[in-house]
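**Q** one predicted model, sequence on top.
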Amino acid sequence: MKEIQEQIMRLKKEKNAVIMAHYYVDDAVQEIADYVGDSYYLSDMATKVEAETIVLCGVSFMGESAKILNPGKRVLLPDVTADCPMAHMASVEKVRRVREDYGDDVAVVCYVNSTAALKSVSDVCVTSSNALKVVKALPNPVIYFIPDKHLGSYIAKKLPEKKFIFNDGGCPVHTMIRPEDIHEALKAHPAAKVLVHPECPEAVTELADYAGSTSGIIDYATASEADEFIIATELGVMYELKQKNPDKSFYPASALQICEDMKKITLDKVLSVLNRDDVGLDMTEELMEKAHAPLKRMLELSR
């Protein structure tokens, strides 16, 4: 593995590339990345890096977001088949129907875990770390939240003054986590704090000592005086949790907390994509322009 890491470092310098990785990818990939973070962090950093090439170690919508925010840069995906099922769980047609029904009263709020096509018909994008702040800042009394109904309902409970319309979508990994899983984990570790991602169903987030984004979960665990934690999100986050908290213990709520698409990203594939002279992610200028506005508005409202 060390030889592969050294080759990646060499090629990265030769090709003026930067490697960005999501917390959910394989530990070995996080280890060699220049930047590791959640969706918001990666979107924000993509606007700041000077390298000509971005190697985005994550699923396809993350690569799209990086390209939309940096149309002049080359964005490489180590595995182009690594996708997010939830990113496709809303429709442009439904967005248009909602706009017809509610007019200027509605804001279409698009979770960043979505296709560029969905972003292009939205008013603003959000991530789990900034959704509350962004939606609260919107003047519209009606919010159509796509594509994740669980994150949408989590935010809606905190903003009762707004009317929410939910979309029937959700992350397959997070929706498989059940309240029973939390109760069983607590039986084994009764002193543990329960940290939950709001993509989980409401019955799970209600059991949390803390509910928030992946980066929020890491920050909470790091700042907490507790020594044990039950983690209800994708297990890739364990790498950073343990790096920052070597003396603390972390337990998964369920053995099913694994995103197979994120795990497609391996060191071998990072090396392979750097070795090739691919043009990188290719999107039409029109699509990028339309999808750029809601992403840009997200970054502005979050800062």
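**A** Sure, I can see it.

**Q** okay, CA-based contacts and neighbour counts for the rest of this
**A** Fine.

**Q** find the residue at the geometric middle of the chain.
**A** Ser39 (3.7 Å; C-alpha atoms, centre = their mean).

**Q** is it true that it touches Val126?
**A** No: Ser39 is not in contact with Val126 according to C-alpha atoms under 8 Å; the separation is 9.4 Å.

**Q** next, count neighbours for Met45.
**A** A count of nearby residues for Met45, using other C-alpha atoms under 10 Å, gives 15.

**Q** pull out the buried positions in the helix or strand encompassing it.
**A** With secondary structure defined by DSSP states H and E, Met45 is part of helix 39-46. For helix 39-46, a neighbour-count test (16 or more other C-alpha atoms under 10 Å) marks 39-44, 46 as buried.

**Q** follow-up on the earlier one: okay, and the common contacts of Ser39 and Val126?
**A** The overlap between the contact sets of Ser39 and Val126 (C-alpha atoms under 8 Å, 6 or more residues apart in numbering) consists of Val112.

**Q** ok, Ala232 - contacts?
**A** 174, 177, 194-197, 200, 252-254, 257.

**Q** return a ChimeraX selection command for the buried portion of these.
**A** Applying 16+ other C-alpha under 10 Å to those leaves a buried subset, and the ChimeraX line that selects it is:
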select :174,177,194,195,196,197,200,252,253,254,257
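
**Q** adding secondary structure, write the contacts of Ala232 out as CSV.
**A** Below are the contacts of Ala232 laid out as CSV (DSSP: H, G, I helix; E, B strand; the rest coil):
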residue, secondary structure
His174, helix
Ile177, coil
Val194, strand
Leu195, strand
Val196, strand
His197, coil
Cys200, coil
Pro252, strand
Ala253, coil
Ser254, coil
Gln257, coil
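
**Q** the closest residue to Lys163 other than its chain neighbours: neighbouring residues, count only.
**A** Leaving aside its sequence neighbours, Lys163 sits nearest to Val142 (C-alpha to C-alpha, 6 or more residues apart in numbering; 4.7 Å). Using other C-alpha under 10 Å, Val142 has 19 other residues around it.

**Q** same question for the one 10 residues further on.
**A** Here the count is done by other C-alpha under 10 Å, and Gly152 has 27 residues near it.

**Q** how about the strand or helix carrying it: buried residues?
**A** Taking DSSP H and E as the definition, Gly152 sits inside helix 149-158. For helix 149-158, a neighbour-count test (16+ other C-alpha under 10 Å) marks 149-156 as buried.

**Q** also stretch 12-30?
**A** In stretch 12-30, counting by 16+ other C-alpha under 10 Å, buried: 12, 17-27, 29-30.

**Q** one more: stretch 97-104?
**A** Neighbour-count burial for stretch 97-104 flags Arg99 (criterion: 16+ other C-alpha under 10 Å).

**Q** this is the other structure I want to compare:
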Amino acid sequence: MQQAELIERIKELKKKRNAVILAHYYSRPEVQDVADFVGDSLGLSQEAVRQGADVIVFCGVHFMGESAAILCPDKTVLLPEIDAGCAMADMADVPGLRKLKEMHPDALVVCYVNSSAAIKAESYICCTSANAVEVVNSLDADEVIFVPDKNLAAYVATHTDKKIIPWEGHCPTHHQVLREDVLRMKEVHPEAEFIAHPECRPEVLKLAEKVASTRGMIVYAKESKAREFIVGTECGLIHALLKEAPEKKFYCISEYACCPSMKMVNLENLLVSLENMQSVVTVPDDVRERAKEALDRMLAVKINR
């Protein structure tokens, strides 16, 4: 089936199923183009709650589908590629987190949404890269356990007076971006500003003109007077940047800044998912209820963007 036929069939089934397609900025360009909404973790979490559709097709990785299922228990949530996982999310485990909580009984747990439903259920509140600083600063606690990304934890620590106790996890795609990569790209593109995601290493963030979430990068690039940007995040964001600021130039920080899991959803398995109503993401009720409390607390925090 040709791409045009795939897209037409997806549109037909979407209408038939009363479905909405949500896609992360890191998904394939053609998947972003067929989606009803494209966004970062925070934006898509909010959109999932707002939608009146019966079916949510989440073009992303497993923890994103779980978040939608937690927030929208009355809707059917489909993940076109059920094996699309997140290496960083897999670095956190419940027994380890419970042990850390016992070691720091006065600390509240802030859980990055890039984590499993089980980890969210063990946490007080969730956060995204867009609101992590605001979430931490909103808490009535002097100590915070931050799980699972040590790089985002280090970034938050520079914007709060609270003691941050980090979990030793990281995003492999962002963590492999090195200071040397930035210096090399700045040499090749001396007029370009470097914008970076806070999942990058601290020494990489120090070289950035702007540190922001995925959506924050788009907003900054559109508003900045600069005409060229070196983009320090997953390569999929380039597609959205070019759509929203076509008059500007964007250079991915590295040819290796690509998350294989985020590219697993394609038009073919998206169509199959809608045709067969597979693969459904479910979360056990006891886990869902506790995880929803953490997500609801996050969604209630006001951010200044």
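**A** Thanks, I have the structure now. These numbers come from a predicted model, not from an experiment.

**Q** picking that back up, is it true that the residue nearest to Lys163 of structure 1 touches Ala107?
**A** Yes: under the criterion of C-alpha under 8 Å, Val142 of structure 1 makes contact with Ala107 at 6.3 Å.

**Q** returning to that earlier point: quick check: closest non-adjacent residue to the counterpart of the residue nearest to the centre of structure 1 in structure 2.
**A** Following TM-score structural alignment, the counterpart assigned to Ser39 of structure 1 within structure 2 is Ser41. Leaving aside its sequence neighbours, Ser41 of structure 2 sits nearest to Thr128 (C-alpha to C-alpha, 6+ apart; 6.5 Å).

**Q** can you pull out the helices in the stretch 151-300 of structure 2?
**A** 172-175, 179-188, 202-205, 214-223, 237-244, 267-276, 285-300 (DSSP state H, counting those that start in this stretch).

**Q** circling back to that earlier point, against Ala255 of structure 1, how distant is the residue nearest to the centre of structure 1?
**A** 23 Å (C-alpha to C-alpha, to the nearest Å).

**Q** cool, Glu225 of structure 1 as well?
**A** Following C-alpha to C-alpha, the distance that separates Glu225 of structure 1 from Ala255 of structure 1 is 26 Å.

**Q** next: Pro294 of structure 1.
**A** Pro294 of structure 1 is 36 Å from Ala255 of structure 1, where distance means C-alpha to C-alpha.

**Q** who has more neighbours out of those two?
**A** Pro294 (23 against 11).

**Q** helices or strands next to the helix holding Met45 of structure 1 in the packing?
**A** When contacts are defined as 3 or more C-alpha pairs under 8 Å, 6 or more residues apart in numbering; DSSP states H and E, helix 39-46 of structure 1 packs onto strand 17-22, helix 60-69.

**Q** quick check: the following helix or strand past it aligns to which part of structure 2?
**A** Once the chain leaves helix 39-46 of structure 1, the next helix or strand it forms, by DSSP H and E, is strand 53-57. Counting by TM-score structural alignment, strand 53-57 of structure 1 lines up with residues 55-59 of structure 2.

**Q** can you mark which positions in the matching stretch are buried?
**A** 55-59.

**Q** what number of residues lie near the nearest residue to Lys248 of structure 1 once chain neighbours are set aside?
**A** Of all residues not flanking Lys248 of structure 1 in the chain, Asp227 sits nearest, at 4.8 Å (C-alpha to C-alpha, 6+ apart). Neighbour count of Asp227 of structure 1, defined by other C-alpha under 10 Å: 15.

**Q** I figured Asp227 of structure 1 was touching His189, is that so?
**A** No: using C-alpha under 8 Å as the test, Asp227 of structure 1 is too far from His189 to be in contact (10.8 Å).

**Q** distance of the closest residue in space to Lys193 of structure 1 that isn't next to it in sequence from Thr214 of structure 1?
**A** Nearest residue to Lys193 of structure 1, sequence neighbours excluded (C-alpha to C-alpha, 6+ apart): Phe229, at 4.7 Å. To Thr214 of structure 1, Phe229 of structure 1 is 14 Å away according to C-alpha to C-alpha.

**Q** ok, Leu11 of structure 1 next?
**A** 30 Å.

**Q** these two: who's more crowded?
**A** Higher neighbour count among Leu11 of structure 1 and Thr214: Thr214, with 25 against 14, using other C-alpha under 10 Å.

**Q** aligned to the more buried one, what sits in structure 2?
**A** Using TM-score structural alignment, Thr214 of structure 1 pairs with Thr214 in structure 2.

**Q** kindly report the same for His22 of structure 1.
**A** In structure 2, His22 of structure 1 lands on His24 (TM-score structural alignment).

**Q** tell me, how many residues neighbour the nearest residue to Asn113 of structure 1 once chain neighbours are set aside?
**A** Excluding the flanking residues, the one nearest Asn113 of structure 1 by C-alpha to C-alpha, 6+ apart is Ala87, at 5.2 Å. Neighbour count of Ala87 of structure 1, defined by other C-alpha under 10 Å: 25.

**Q** what's Ala87 of structure 1 aligned with over in structure 2?
**A** Aligned by TM-score structural alignment, Ala87 of structure 1 pairs with Ala89 of structure 2.

**Q** hmm, that match is touching Lys120, no?
**A** No: assessed by C-alpha under 8 Å, Ala89 of structure 2 is found out of contact with Lys120, at 10.6 Å.

**Q** circling back: OK, contacts around the residue nearest to Lys163 of structure 1?
**A** 102, 105-107, 162-165.

**Q** residue in structure 2 matching it?
**A** Using TM-score structural alignment, Val142 of structure 1 lines up with Glu143 in structure 2.

**Q** separation between its match and Leu108 of structure 2?
**A** Taking C-alpha to C-alpha, one finds Glu143 of structure 2 at 7 Å from Leu108 of structure 2.

**Q** what do those two both touch?
**A** What both Glu143 of structure 2 and Leu108 touch, as defined by C-alpha under 8 Å, 6+ apart, is an empty set.

**Q** report how many residues lie close to Ser261 of structure 2.
**A** 18.

**Q** and it, what does it touch?
**A** Under the criterion of C-alpha under 8 Å, 6+ apart, the neighbours of Ser261 of structure 2 are 61, 84-86.

**Q** compare those residues and tell me which is most surrounded.
**A** Neighbour max across those (other C-alpha under 10 Å) = Val61, 25 neighbours.

**Q** wait, that one touches Gly85, no?
**A** Yes: with contact defined as C-alpha under 8 Å, Val61 of structure 2 counts as touching Gly85 (5.2 Å).

**Q** so how far is Ala221 of structure 2 from Val113 of structure 2?
**A** 25 Å.
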